[in-house]
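Chemist: could you look at this predicted model? Sequence included:
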Amino acid sequence: MKHTLIEGDLLVRDASFAIVVSRWNELITRRLLEGALETFRRHGGAEDNITVLWVPGSFELPLVADRLAKSGKYQAVCCLGAVIQGSTMHHDYINHQVAAGIMRSSQESGVPVLFGVLTCETMEQAMDRAGGKVGNKGGEAALAAIEMVNLLQSIDQNQA
């Protein structure tokens, strides 16, 4: 049985990307941003094709990401944030709504909107995921953005 395989490669080419970053837990989110920027650079991205926007907290990520995704200026939008569990259930409400908002924006706009939001129990876990022993989830979101942009372009080319 023969099948068709369509994959997105990991070369940026001339795509434009937006990165929306939560200022809340900036110690963590700045590291996520650095990881994303480094990943875009390593994969051929030009600095002038990347726009970085800061929002107050993770709850504000979906609104700004949706506006950017629907602007037609960006091929993908990366959302970077860190919601760390406290002594209340606040984090559950934030995490669920942020995830749903980011997913909805991606589906409605047709533009990849990537979830690079850490949802950790402790600051130590967040540090591990922001360039520590578990890698950098900001870089992983950027890599997923690159792959998705190229995959969608490949799908469009194969349907033409």
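Modeler: Cool, got the structure. Numbers count the residues shown, from 1 in each chain.

Chemist: contacts and neighbour counts: CA atoms only from here.
Modeler: OK.

Chemist: so what does the helix of greatest length in the chain touch, helix or strand wise?
Modeler: Longest helix in the chain by number of residues, with DSSP state H as the criterion: helix 137-159. Contacts defined by 3 or more CA pairs under 8 Å, 6 or more residues apart in numbering; DSSP states H and E place helix 137-159 against helix 26-42, strand 76-84, strand 113-120, strand 130-132.

Chemist: could you find the closest non-adjacent residue to Thr39?
Modeler: Nearest non-adjacent residue to Thr39, counting by CA to CA, 6 or more residues apart in numbering: Gly139, 5.4 Å away.

Chemist: for Asp9, see how far away the one you found is.
Modeler: Counting by CA to CA, to the nearest Å, the gap from Gly139 to Asp9 is 16 Å.

Chemist: more neighbours: which of these two?
Modeler: Comparing Gly139 with Asp9 by other CA atoms under 10 Å, the one with more neighbours is Gly139, at 24 against 14.

Chemist: okay, now the one to match up with it:
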Amino acid sequence: MAVKGLGKIDQTYDGKHIKVGILHARWNSKIINALVDGAIKKLKELNVSEENIIVESIPGAYELPFGTKKMFEKYNVDVVIPIGCLIKGSTMHFEYICDAVSTQIMQLQFQLNKPIIFGVLTCLTEEQALERAGLLPGMHNHGEDWGACAVEMVLKWK
């Protein structure tokens, strides 16, 4: 039996009744700003009202898991999109932060039983980050994907 529509969105989602938290790190602000803007743009396209989009900032990516948990508690949101950008340098810092943040965000979803959209770029070069933020010609802003994913995950599993 063939699966129809594999890889395609399975229905139209209307986010007019959901509340979304966006939590972003301040490091790599040019990239982060573009990703946050992309997420907000897509959320609005999917009918999430501006007053139901709460945006907070934190120092860095390492603080994203704790900040995400606190966004759920403080704002009673349906979903959080933690946004960060890690770019590999010459030390092991990149590997440790990527692993810790990824693991904690995944575990937090199951602890809270709420969707958390993994909006953390883990790039080997600044150029890769700029591409994924849609800041280079012809490239796509991944923040838009995260906004669409947030709406779908809330509505699909309510």
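Modeler: Looks like it arrived, so ask away. As the structure is a prediction and not an experimental result, all values here were calculated from the model.

Chemist: circling back to that earlier point, buried deepest among the helices and strands packed on helix 137-159 of structure 1, which one?
Modeler: Using mean count of other CA atoms under 10 Å, the stretch among those with the largest mean neighbour count is strand 76-84, at a mean of 28.

Chemist: for that one, grab the matching residue range in structure 2.
Modeler: Per the alignment by TM-score structural alignment, strand 76-84 of structure 1 matches residues 79-87 in structure 2.

Chemist: export the helices and strands packed on helix 137-159 of structure 1 to CSV and tack on distance to His91 of structure 1?
Modeler: Converted to CSV, those look like this (distance: least, CA to CA, whole Å):
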stretch, distance to His91 of structure 1
helix 26-42, 16
strand 76-84, 6
strand 113-120, 8
strand 130-132, 18
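
Chemist: of the ones you listed, which is nearest Glu147 of structure 1?
Modeler: strand 76-84 (10.1 Å; CA to CA).

Chemist: immediately after that closest one, which helix or strand?
Modeler: helix 90-109 (DSSP states H and E).

Chemist: so for that following helix, what gets flagged as buried?
Modeler: Neighbour-count burial for helix 90-109 of structure 1 flags His91, Ile94, Asn95, Val98, Ala99, Gly101, Ile102, Met103, Ser105, Ser106, Ser109 (criterion: 16 or more other CA atoms under 10 Å).

Chemist: farthest pair in the residues you listed?
Modeler: His91 and Ser109 (26.7 Å).

Chemist: among the helices and strands packed on helix 137-159 of structure 1, which is nearest Arg13 of structure 1?
Modeler: helix 26-42 (10.2 Å).
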